[in-house]
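1. Provided below are the primary sequence and the corresponding predicted coordinates.
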Amino acid sequence: MIKPFRIDIPQAALDDLTDRLSRTRWPNEVADAGWDYGFPLARLKELAAYWRTGYDWRAHEAELNQLPHFTTEIDGQNIHFVHVRSPKADALALVLTHGWPGSFLEFLDVIEPLARDFHLVIPSLPGYGFSGPTHERGWDMVRVARAWAELMRRLGYERYGAQGGDFGSGISTALGAVAPEQVVGVHVNYLPTRPDPDAGIALSATDEARLDKIRHLMANRPPYQTLQATTPQTIGYALTDSPVGQLAWIAERFAQWTDPRSPISDERMLTDISLYWLTATAASSARLHHEAPRGSEPCPVPMGVAVFAHDITQSVRPLAERLYDIRHWSEFERGGHFAAMEVPELLAEDIRDFFLTHLKDDHRTATR
């Protein structure tokens, strides 16, 4: 059963947040630390003070409630989603999937331009936000993809496309694998390509540089990823009990993964962080890092790839083409990991271009 949903955070939860922020126990910081030891103390105090005294959750809640929200239960798990129908009755449907530390909020700025041509289904991942925490093992990317296939079936969509970045990329390709008869194509704005010494492919200097960056990341796994992949419950205690801990944990990712030319506003970032805090989903969202490596299947449907210059890594096309049926490839000089929030106009146009032209215009490469 699909039920309408309205965001209505209890005032007691907002008062508790304010109280906890006012009682923050701050660590010291060495002189001239900068980013050498982690998130700078002065910047975090600035964000915490604004979250406590200037940020207005109720205003953002009212704005979000202008969207059509729903919930349904799939595979024993509550699933929250936004469903926006295009004025074009015969429009193709797209399921848009976020990652960590994002949420359905990532797609707010692409809804209007994409809804002109597509019906949009924007779920919250199991364990994230208004989907609420997961309660059992096994919610890997393939299981999420199967849940999305069931969601789209319940909504009456027989054919649809999938789009995502971060975890949303892996879930979208998994959706193409588990529902190839329904998924017309997959568009991603994050597609890791591992070095393959046996590929026997001549690569450009640019591609070799990208592989060097990937090798560095593989050899130096980010600390947040290690903790969430190995002990998500342990880190979850701190993040669920301390709003400043949750703030630093996510704000650091936004600071480091975005293009400096397209920063995400403090308002939007705090709304995303508030969503994690107010739903107490720090631990359950982190569990996807623990489960994710267990889910992987080949994606047989046509794919479009958007590569953003300031993302964590940049895909190497010759290696990607060995694994996927790439029909569309775009390179962007602006934008980072949160493309839908940073450069929504570029991402929305690339998504539209892929789904409306990819069968007629193979292997396009655009630089913008």
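-> Perfect, I can see it now.

2. drop to CA atoms for contacts and neighbour counts, all remaining ones
-> Fine.

3. show me the strands in this protein, by range?
-> 3-5, 69-74, 77-84, 92-97, 118-123, 160-164, 183-188, 302-310, 325-336, 364-367 (DSSP state E).

4. want to throw those strands into TSV with distance to Ser204?
-> Below are those laid out as TSV (distance: least, Cα to Cα, whole Å):
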stretch	distance to Ser204
strand 3-5	50
strand 69-74	45
strand 77-84	42
strand 92-97	32
strand 118-123	37
strand 160-164	27
strand 183-188	23
strand 302-310	16
strand 325-336	15
strand 364-367	16
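
5. quick one: which of those is nearest His216?
-> Within those, the stretch nearest His216 is strand 302-310; the backing value is 15.9 Å (Cα to Cα).

6. so how far is the closest one off the chain centroid?
-> Remark: strand 302-310 is offset 14 Å from the chain centroid, using Cα atoms, centre = their mean, to the nearest Å.

7. also stretch 253-270?
-> For stretch 253-270, the separation from the chain centroid amounts to 14 Å (computed by Cα atoms, centre = their mean).

8. what about that stretch, how long is it end to end?
-> End-to-end distance for stretch 253-270: 13 Å, by Cα to Cα, to the nearest Å.

9. now it: buried residues?
-> With burial defined by 16 or more other Cα atoms under 10 Å, the residues of stretch 253-270 counted as buried are 253-254, 257-259, 263-264, 267, 269-270.

10. determine which two of those are furthest apart.
-> The widest separation within the buried residues of stretch 253-270 (Cα to Cα) is 18.3 Å, between Asp259 and Leu270.

11. and the residue lying closest to Ala33 once chain neighbours are set aside, how many neighbours does it have?
-> Closest residue to Ala33 apart from its sequence neighbours, by Cα to Cα, 6 or more residues apart in numbering: Pro40 at 7.3 Å. Residues lying near Pro40 (other Cα atoms under 10 Å) number 16.

12. next, the one to line up against it:
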Amino acid sequence: MKMKLMFAVVFSLLFYVSIPANTASADDSIRPFKIAVAQQDLLDLRQRISATRWPDRETVGDTSQGAQLAQMQALMRHWATDYDWRKAEAQLNAWPQFVTTIDGVDIHFIWVRSPAPKALPMIMTHGWPGSVFEFVQVIGPLSDPVAHGGKAEDAFDLVIPSIPGYGFSGKPRGTGWDPDRLAQVWAQLMRRLGYQQYVAQGGDWGGPITGAMARQAPPGLRGIHLNLPATIPPEAGAALAVAGPAPADFTPQERATYDAVAKLIKQGNLAYSAMMAARPQTIGYGVTDSPVALAAFLLVHPGFSLWTYGADPQQLPTRDQVLDDITLYWLTNSGASSSRLYWENKGRSPLSSTAQKTSEISLPVAITVFPQDVYCPPESWARRAYRNLVYFRQAEKGGHFAAWEQPQLFTEELRTAFRSMR
């Protein structure tokens, strides 16, 4: 009898500890969150940077082989000596942050309620290699426009979550966390916060996630804004797949867009995404052990192609803002977990209208194209992809990280784009 009882106890303990910690609770509470990184973790980061074993110098005079050695060494010296994470930590902690558990995963989010009584709730989604840091400069102008020279009727309540596997959100312990599922989680988050009506915005991975929300059309979602829309038409996608010429019936603008995407692919500027889609765990071993490897890998993104590694102090994002983002990935050990989103998407192009099923979206869609982005679709493709396109504008400046690079312009675009959806 004692033996049977002992076996039962041991079996029950084994069963209990086999349940992943972030799936064991059905807690739907909304819990306040503050960032408080241990000083030892920051010391360890500096020591690892200082102990880096460097590769030999690239054999070309540009970035076609990746981040250049001299630029990286200068950036890493600053990271290891002068950079101050505590300023970034305080910047995020200045805004109300929370965590809630959905589908067994903790979702970290910034939640800023506007003083304006008729503010429009909006959920904003970052991408890779970005984070909630992308939106820090637009939180104030969007949530409190009167205090920033705007009008109260343009105010937003802001919900800015960290994608699971990124930043201070939890890391999924199983598969299936693709943009469709994330869209469902975001809709549940907005319901949990008590919002009956809201809009959504996204670029980079925020594009497919926000697009999936519009396709699923959860109750209360009024419409979306995208700054990296999925508009590549089927015939263009087919031609790009075989490295063929642009379809003959394309207009000059459409042909120029096609050629730009073909060049992007030919030059290997999207190779990082292929690696993450194929072997995210393999990437994790290097970027988890070496902060320099992590920084070099994040900086390979073509959205950083115009960034001067801090050489221009007026350029946004600044050197320290970029390091804020990279440090966030390091401290939260998000190198592998953030890469898995590419694997979960099963190689589907985030820019393809067919892959993203944009034809199924009936909600209002607004689009702003920023001219230095990795992809700048013409309005003709946008209207083909989204049958209820209510707003389209080619901005005069800005790139892939639009809110980071051009916060004032980005703010003005969202105010204008969503006026018809209030």
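-> Alright, I've got the coordinates. Please read all numbers here as calculations on a predicted model, not as lab measurements.

13. let me see the TM-score of these two.
-> The TM-score (TM-score structural alignment, normalised by the length of the first structure) is 0.92; 359 aligned residues with a Cα RMSD of 2.2 Å.

14. quick revisit: need the counterpart of the residue nearest to Ala33 of the first structure in the second structure.
-> Matched to the second structure by TM-score structural alignment, Pro40 of the first structure sits across from Gln68.

15. ok, Pro113 of the first structure next?
-> For Pro113 of the first structure, the residue aligned by TM-score structural alignment is Pro141.

16. the most centrally placed residue in the second structure and Gln201 of the second structure: what is the separation?
-> Nearest to the mean C-alpha position of the second structure, counting by Cα atoms, centre = their mean, stands Gly127 at 1.3 Å. Note on Gly127 of the second structure: its distance to Gln201 of the second structure, by Cα to Cα, is 12 Å.

17. what's the match for Phe104 of the first structure in the second structure?
-> Using TM-score structural alignment, Phe104 of the first structure pairs with Val132 in the second structure.

18. residues in contact with its match?
-> 125-126, 160-162 (Cα atoms under 8 Å, 6 or more residues apart in numbering).

19. swap in 10 Å and give it another go.
-> Val132 of the second structure is in contact with 92, 108-110, 124-126, 160-163, 166-168, 325, 328, counting by Cα atoms under 10 Å, 6 or more residues apart in numbering.

20. so the residue nearest to Ala33 of the first structure makes contact with Trp26?
-> No - the pair Pro40 of the first structure and Trp26 fails to qualify as a contact (Cα atoms under 10 Å) at a distance of 11.8 Å.

21. Leu94 of the first structure contacts Ile122, correct?
-> Yes - assessed by Cα under 10 Å, Leu94 of the first structure is found in contact with Ile122 at 8.4 Å.

22. which one's more surrounded, the two?
-> Shown here are Leu94 of the first structure and Ile122; by other Cα under 10 Å, Leu94 has more neighbours (27 against 24).

23. tell me the counterpart of Val142 of the first structure in the second structure.
-> Match for Val142 of the first structure (TM-score structural alignment): Asp180.

24. still on that earlier bit, separation between the match of Pro40 of the first structure and Leu299 of the second structure?
-> Taking Cα to Cα, one finds Gln68 of the second structure at 11 Å from Leu299 of the second structure.

25. can you give me the end-to-end span of stretch 209-226 of the second structure?
-> For stretch 209-226 of the second structure, the end-to-end distance is 10 Å (Cα to Cα).

26. so what's Trp205 of the second structure up against?
-> Neighbours of Trp205 of the second structure in contact, by Cα under 10 Å, 6+ apart: 125-130, 163, 179, 211, 228, 341-342, 350.

27. so which of the strands of the first structure is nearest Gly34 of the first structure?
-> Going by Cα to Cα, the one of the strands of the first structure nearest Gly34 of the first structure is strand 302-310, 20.9 Å.

28. quick check: angle from the closest one to strand 325-336?
-> 20 degrees (axes from the mean of the first three to the mean of the last three Cα atoms, to 10 degrees).

29. mean shift between strand 302-310 of the first structure and the second structure?
-> Compared with the second structure after the fit, strand 302-310 of the first structure shows a mean deviation of 0.6 Å (mean Cα distance after the TM-score superposition for the first structure).

30. give the aligned range of that strand in the second structure.
-> Going by TM-score structural alignment: strand 302-310 of the first structure matches residues 364-372.

31. separation between the aligned partner of Ile171 of the first structure in the second structure and Ile224 of the second structure?
-> Under the alignment (TM-score structural alignment), Ile171 of the first structure pairs with Ile209 of the second structure. Remark: distance between Ile209 of the second structure and Ile224 of the second structure (Cα to Cα) = 11 Å.

32. now swap in Ala94 of the second structure and tell me
-> As judged by Cα to Cα, Ala94 of the second structure and Ile224 of the second structure stand 27 Å apart.

33. same check on Lys397 of the second structure?
-> 22 Å.

34. more neighbours, those two?
-> Higher neighbour count among Lys397 of the second structure and Ile224: Ile224, with 27 against 14, using other Cα under 10 Å.

35. which position in the first structure aligns with that one?
-> Per TM-score structural alignment, Ile224 of the second structure is aligned with Val186.

36. spit out the contact partners of that match.
-> Val186 of the first structure makes contact with 94-95, 160-164, 169, 172-176, 299-305, 325-326, 351, 354-355, according to Cα under 10 Å, 6+ apart.

37. try 7 Å
-> 161-163, 172-173, 176, 302-304 (Cα atoms under 7 Å, 6 or more residues apart in numbering).

38. ok, Gly284 of the second structure next?
-> Neighbours of Gly284 of the second structure in contact, by Cα under 7 Å, 6+ apart: 335-336.
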